Each structure stands twice: as C-alpha cells, then as structure tokens.
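here are the coordinates; sequence isn't available:
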C-alpha cells in the first residue's frame, strides 16, 4: 500500500523556548530533509493555561476545555494526514484532574496520532491514597485515550511505566533521545577571562532549574571541594514553575556561604551555549528522574565528561555505550563530591569520558532519531 507524502501536524511549544521546543526544532529540521515529509505544521501549546490554585483552575475550567478542543481541531486542518503530540502535563494545564485538558484536546483530532511522552507523573511514597487514585485517573485518561495510535518514549523505564498504566506493549516505541549537532566552540581561555573564571575548575548543571535535576546535591557537594572549583547553573526557572524551588536553592547557597562559587546563569540564549560548554571541565547530571534529557544530550554533543546519578535511564545509556557516563555508586552529595574530586585529578579518565561521549553522540544523532520516527509514521499510515 502506497502512503504518499506525509503532511504532519505537530502540537508542541515553539513561541517560548524550553527543552521540548528545542527538541522539536532539532527533530523537525531532520525530518524535513526526507522527501516523504511534504510539510510540518505547528499548533503551538499555549503558555497561559497553568492556573495558580484550584479556584482559578475551576473558574476557567470550561473555557480552557473548549480552548483545547479548538486546538485539537486545528490539528486536522490544511490537508494534514498525521498528528504528532509532544506531551508534557503543563502544555495541557497541569497534572491535577481539574487542570489537565489533554482528553479534550485529543477528542477533537481526526487523524492517526502519535504522542511523544516527555514525562509521566507518578505518586511519591507519602502521597495519600486519594491523590494516588486521582493521578492514576489522569494518567489513564491521557495515555489510554483511544485517539492515540502510538506512543514514543525515550527510556525503557518509561515504557515499563506506560505498560503498568495499561498501554499495550505493541503501542509503545522506545527511541533514544537524539543528540544535536554542536556549534563551533570559542576559545575557552577567552571565555574564562570574560567570565572571571581564570584558574578555576568549572562544574556545570545545564537547563531549566527543576527539582528532578538534583541541584541541591551539587551545591552540598561543592562545599567539600577545593576553593578553585565553581558551579554553574546554566539555566533559569522554568516559565511553568510557580514553586519556591529556585529561591530555596539560592537560600541554600547563602546558608553554606558559597555565593562566590555558585553562579545562577538564568536563561541562556542559544548563541551562548557553546561558551558555557567550552569552559566546563565536568558536566553534572545528579538527576533523581528523567524521561530522556535534552541537557544530557547537549553535554554529549560537546564531548563533555559527565558525572551522572545511577537512575535506570542513565544505566540504560551506560549499558549501551560503556564508559559514556561516569555513574555514581549512589546519589548523595558525599558520593558526588568524592567522584568529582577523583575525576579532577585524573586527566586520563576525563579524556576517556570525552571520547566516549562523542562516540555516543555520533551514533545517536537527531538524524538517526528522525529516521526511526519517519519509519513509525509510515507504519501507522499503512494501517
């Protein structure tokens, strides 16, 4: 059966930069190289639907629900024959049942639909049973929605999580997160001089500041490292984050008297990323959770030595490409401190991590992920 060319409607965020907007931009640039892709049309995820508090969410509930139905209907327009939804809860209003409108959005789509799942909210051990049941209901309404023909995840752990929710095994594909093509690096000595970091060892934790990235582990680890070691948080508070997470990090830095050794870089324009990568001695990924990290992908793109937490997605990468990550034996500030200290005194090990990261990046490019994505599109359109 001939499927002809593909006219793709994509729901993602493009007006405001975030990890998923960068991801989509990289992926679309590669997909557009294929003659099978005739067009890619963006339906932009709104940025003003995350309501502060239950009262506001309930007050706007029906209007927001209708708005998402209209956005879903836009996915069908202009000759599209396939829909691809980039999913994060906050793209659809939030996690709570009275905030999330994913089901309303999907109900209006009349095309074969793929969803890339960038996060799966799970209850914490202390979560009350009533909240667990509500979260289970929200997840089932999203991931078991009959409008979805296939789901993409970037880690084996997320595939297993979706299966536990009830998604059939054959409706899930694990496509490893793509690695972007790096930009040329500036002279690192010039960048260090410009930033006042001459003679310093630089640790970098990249991307929007969120609690799953483990910034507090890095701050506490820094306290026990030599004075010439500094820590860069190369990213700002996420526009959808209305918590006290970032102010709490700043308070922790102040309490430990590390103001001169910790820099909050805030939002980084894309043109500045190579500068930060050029002066980084060790990249940090002490994450407590990840569904495939764009920040980690950038570190690999530039061949940075990476110290990472031993969570399953990182173990999956290390299993596939041994020596690509320097995994902690366990996630703690003490382990992170000792691991960093050991690496800073081992140029040979740093060089090996650099080479392994570049080798992984070469075999897991966005071009490769785009090829896998196109094959999935074609498979769905044949059904």
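All right, it came through fine. A quick note: this is a predicted structure, and the numbers were derived from the prediction, not measured.

rest of the way, CA atoms for contacts and neighbours
Fine.

name the element residue 203 belongs to?
strand 201-206 (DSSP states H and E).

now the next helix-or-strand element following that strand and strand 201-206, what's the angle there?
Sequence-wise, the next helix or strand downstream of strand 201-206 (DSSP H and E) is helix 215-223. Helix 215-223 and strand 201-206 are oriented at 180 degrees to each other (axes from the mean of the first three to the mean of the last three C-alpha atoms, to 10 degrees).

tell me what the helix or strand just after helix 215-223 is packed against?
On the C-terminal side of helix 215-223, the closest following helix or strand by DSSP H and E is strand 229-234. The contact analysis (3 or more C-alpha pairs under 8 Å, 6 or more residues apart in numbering; DSSP states H and E) places strand 229-234 against strand 201-206, helix 215-223, strand 262-264.

of all the ones you listed, which one is nearest residue 59?
Closest to residue 59 of the helices and strands packed on strand 229-234, according to C-alpha to C-alpha: helix 215-223, at 35.3 Å.

what is the closest one packed up against?
strand 229-234, helix 245-255, helix 333-344.

between helix 333-344 and that helix, find me the angle.
60 degrees.

which parts of helix 215-223 are buried?
215, 216, 217, 218, 219, 220, 221, 222, 223 (16 or more other C-alpha atoms under 10 Å).

angle of it against helix 245-255?
Going by the same axes, to 10 degrees, helix 215-223 makes 20 degrees with helix 245-255.

quick one, helix 215-223 and strand 229-234 angle?
160 degrees.

circling back to that earlier point, in CSV: the helices and strands packed on strand 229-234, plus distance to residue 326.
Below are these laid out as CSV (distance: least, C-alpha to C-alpha, whole Å):
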stretch, distance to residue 326
strand 201-206, 14
helix 215-223, 15
strand 262-264, 22
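
of the ones you listed, which is nearest residue 3?
The closest of the helices and strands packed on strand 229-234 to residue 3 is strand 201-206. By C-alpha to C-alpha, the value is 41.1 Å.

picking up where we left off before, is it possible to export the helices and strands packed on helix 215-223 to a markdown table including mean neighbour count?
Formatted as a markdown table, the helices and strands packed on helix 215-223 follow (neighbours: other C-alpha atoms under 10 Å):
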| stretch | mean neighbour count |
| --- | --- |
| strand 229-234 | 21 |
| helix 245-255 | 15 |
| helix 333-344 | 18 |
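
nearest to residue 304, of these?
helix 333-344 (12.4 Å).

name the next helix or strand following the closest one along the chain.
Next along from helix 333-344, by DSSP H and E: helix 347-363.

this is the comparison structure:
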C-alpha cells in the first residue's frame, strides 16, 4: 500500500447540523483538498427501529470497506448521534465489528473521571466531611434547582450517590461504550490535554493523542456597525455568550453580573436550550434579570441561523466564556475564527490556548459573578472593531489546514503500513 493512493473513510452519524457531526464533515472536506488522498463518506441517521438501524450501519461499513483508515466522531451525551444507553453500545459494536480497516475515533465532551482507589477514598472522605456545608446557591441556581437541593441531602444519601456514580463510571452503559471503542480503535483522539488526563485510567497512552479543535475559516462581509443596526443594538457595548444554554457554561454568572456593569452594556445569550430539560434554567435566567431590574439589558436569541449568527459575531465587542466545566468548546473556536477579544474562566483547557499563544484569552478568577463583572469592566475598554491581534495569531495556529495535517500524519501512519490494520484485527478478536 502506498501513501499516495491512501483512502480515508469518514462515518457521519446524526443530523448534519449537530456540532459533532459537523466536526467530522469539515474534516472530510479538508481531506478532499489533498490530491494524494481519496475520501469516502457514509452518513447515517439512527432512529427507533432496531432492524433499520442495523441495516444502515452495516451498509455504512460496506461503503467504507475500501478505506485504508476509517474515522468517526463519538459523544456519549449525543442521544441524536449514536443513541443512548445500551442501544449506543449495540450500534457502536455493530458498526465496528463490520470494519476491517484501522479505526480512528475522536471523543467529544470527555467526562470520565480517573477513579483509582486512592482517588475514590480521598473524594469520599471530602464529601463526607463537607456534609451539608455547601455555598448558598445563586438566584438562578435556586430557581432551577430540584425541590431538595443536593447540598441539603443527608450525608448517607450523598455517599450513596457518589458510590453510584463510581459504579456507573466503570460498569454503566456509557463506560461500556467507551470500553468497546478502546478495544477496537487503533487511535483515539481528544481535543485537549485535560480530556486526555480524564482518560488516563481507561485508554493506553500509545493509543491516545491530542489534536486541538480546529478553527473554521470565516469571511463575514457585514461591518460591526451594520450588524448592530440590523440587530437593533446601536449605541450599546455588546457582551456575548455563545452556544446552547445550560448550567456548566455559566450563563447564570453572566446574568448575575449585569447589575454591576455600566448601563451601556447589553448582554446577549446567543443560543437557546439544547432540550426541554434546560427550559427551566433559561426561565430562571430571565427571572434573575427581571428581579434585578436589568431585563432590558439581556437578550436571549434562541436558535440562530448561520446568517443571524454571523451578525451577532460581528456586533459583539467582547466574547465571554464563564464556563464552570467543559471539555473542548466549539463556541470558543467560533470566537477565535472571528478574532474577537475573549474573556474566559481560568480552567486548564483555557491555559492550553494561552500556552499556544500567550495572553490570547483574558482570564478571570474566581469563577463568580462579581469577579466576572470586574473582569468585563477591565477588558471592555481594550476591545476594538479590528479584533485582537493575539487571537488572530491563535486562529492561524489552529486553522483547519494546520489541524487537518496533524490528522493526516496519523492517518498515514496507520494506513500506509500493516501496523494499523494488524492492530485492528488483533483488537477485534480479543
């Protein structure tokens, strides 16, 4: 087999507009720019009919059977992708069992805590000692909380819940799905070193590689002034949090920060809830803004078309990412693509960006609404329509061309020798 004639297969599972599915499609598009590579693609939309799903996945494997390497994306939270629970495991195994080429799998939203015995004992002791002494929830958190706030539960119930999470982390459906991938994949990719750390007890080091989330090329023709006029946001400074609305992204921190910000600042939550499960959280954000008398300075857009999204991207003065936890962020990559100044919470994944390009992303700490408000006031005067030079340099380092070449090096290593295929065949019989 020669490198020049290698064929790369891409499996796309789920709706095309889903971020994870779109990630794989964009990689396939980048691959087609290389004359020494042939691209084969298969798309699957799984439903509730088990037999129909089986047919679709087997047909996809057959379509990709000529590929030297097959790459697909996986997100354990993506119920519209591979399904959920035990169905997810069945679908994964079914497809992988019908593939003979080396498999490359990119894992998204990686939350698999490394539960060594010592770690378990330390965390269990900490949870037992803290008991109910948890910080008072904010207005938004309280409004969206269950009838009994987790911090008020008896110690024994918290302990049981912790042990249950450990059990599910190793023996639940999501863990078994990961195990199935680990057994069959010749290469597992993640977007951050933090995600790789979360997999240290589950994936062999030689199988796991980190390739950063790529940044798309965008060419937005509208000017910031025209974008603001179209959106009805003239004569205001715009601070935007982009993406689906749910607690870990820190929307409540930004909404709670509004009263401390100057009157000419408007906060935009550019997105909506990803499912009805988070509707109560969205309502709590509105209630918080109303209670604080700043509802007129808050705009929640709901789902945005690509054209409307680009208007908000151009109109924004400062992008904020007050995440309390995350793996790799597509919304952060979107901000980098338009070179807007970015303010983010001080998390390990953000530090990785700043290691790649020093001071590209402004930080705030601790992760509180007051610290966020102070940081916004500090950074906003530095924001200009021309964008951030440091973010521009970061964008170049994370361009699709650069990031795809990192993928291509791994494809070639696996596809141009018998090593990858023999490794895949060995894993398939173990």
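Nice, thanks for sending it over. In this text, all values refer to a predicted model and were calculated from it rather than measured experimentally.

report all helices and strands that the strand holding residue 203 of structure 1 contacts.
strand 229-234, strand 282-285.

what's the mean deviation for the helix or strand following the last one versus structure 2?
Just to be clear, that refers to strand 282-285 of structure 1. Using DSSP H and E, the helix or strand that follows strand 282-285 of structure 1 in sequence is helix 294-301. Once superposed with structure 2, the aligned residues differ from helix 294-301 of structure 1 by a mean of 0.9 Å; criterion: mean C-alpha distance after the TM-score superposition for structure 1.

could you tell me where whichever helix or strand comes after helix 294-301 of structure 1 falls in structure 2?
Using DSSP H and E, the helix or strand that follows helix 294-301 of structure 1 in sequence is strand 306-308. Mapped onto structure 2 using TM-score structural alignment, strand 306-308 of structure 1 covers residues 342-344.

repeat for stretch 169-184 of structure 1
Going by TM-score structural alignment: stretch 169-184 of structure 1 matches residues 205-220.

can you list contacts of that stretch?
186-193, 196, 310, 314, 328-330, 333-334, 336-338, 395, 398-400, 403-404, 406-407 (C-alpha atoms under 8 Å, 6 or more residues apart in numbering).

buried ones in it, by neighbour count?
Here stretch 205-220 of structure 2 shows 208, 209, 210, 211, 212, 213, 214, 215, 216 as buried, counting by 16+ other C-alpha under 10 Å.

now the end-to-end length of it.
End-to-end distance of stretch 205-220 of structure 2 (C-alpha to C-alpha, to the nearest Å): 41 Å.

distance from that stretch to the middle of the chain?
Centre-to-centre, stretch 205-220 of structure 2 and its host chain are 12 Å apart (C-alpha atoms, centre = their mean, to the nearest Å).

can you tell me what residue 210 of structure 1 aligns to in structure 2?
In structure 2, residue 210 of structure 1 lands on residue 246 (TM-score structural alignment).

so how far is residue 116 of structure 1 from residue 159 of structure 1?
Residue 159 of structure 1 is 11 Å from residue 116 of structure 1, by C-alpha to C-alpha.

the two: which is more packed in?
Neighbours per residue (other C-alpha atoms under 10 Å) separate residue 159 of structure 1 from residue 116, with residue 159 holding more: 22 against 19.

burial of the residue nearest to residue 98 of structure 2 when sequence neighbours are not counted, as a residue count?
Leaving aside its chain neighbours, residue 98 of structure 2 sits nearest to residue 61 (5.9 Å; criterion: C-alpha to C-alpha, 6 or more residues apart in numbering). Other residues lying near residue 61 of structure 2 total 23 when counted by other C-alpha under 10 Å.

I'd say residue 61 of structure 2 and residue 95 touch.
Yes. Applying C-alpha atoms under 8 Å as the test, residue 61 of structure 2 and residue 95 come out as touching, 6.2 Å apart.

list of residues touching stretch 254-272 of structure 2?
Contacts for stretch 254-272 of structure 2 (C-alpha under 8 Å, 6+ apart): 235-245, 251, 282, 285, 288-289, 292-294, 297-304, 309, 312, 322, 369-370, 372-373, 376-377.

let's go with 6 Å and repeat that
236-245, 297-303, 369, 373 (C-alpha atoms under 6 Å, 6 or more residues apart in numbering).

now the buried members of these.
Buried among those (16+ other C-alpha under 10 Å): 237-245, 297-298, 300, 369, 373.

next SSE downstream of the strand or helix carrying residue 350 of structure 2?
Assignment of secondary structure by DSSP H and E places residue 350 of structure 2 within helix 348-356. On the C-terminal side of helix 348-356 of structure 2, the closest following helix or strand by DSSP H and E is strand 362-364.

residue 33 of structure 1 - that's part of a strand, no?
No. Using DSSP: H, G, I helix; E, B strand; the rest coil, the secondary structure at residue 33 of structure 1 is coil, not a strand.

next, count neighbours for it.
12.

do residue 196 of structure 1 as well
10.

sorry, back to before: the helix holding residue 350 of structure 2: average distance to aligned residues in structure 1?
Helix 348-356 of structure 2, aligned to structure 1 and superposed, deviates on average by 1.1 Å (mean C-alpha distance after the TM-score superposition for structure 1).

got the angle for that helix vs helix 389-397?
Using the same axes, to 10 degrees: helix 348-356 of structure 2 against helix 389-397 is 90 degrees.

list the buried residues of helix 348-356 of structure 2.
348, 349, 350, 351, 353, 354.

now do the alignment partner in structure 1 of the fifth one against residue 293 of structure 1, distance only.
Correspondence of residue 353 of structure 2 to structure 1, assessed by TM-score structural alignment: residue 317. Summarising the geometry, the distance separating residue 317 of structure 1 from residue 293 of structure 1, computed by C-alpha to C-alpha, is 12 Å.

if anything else comes up later, I'll come back, but that's it for now.
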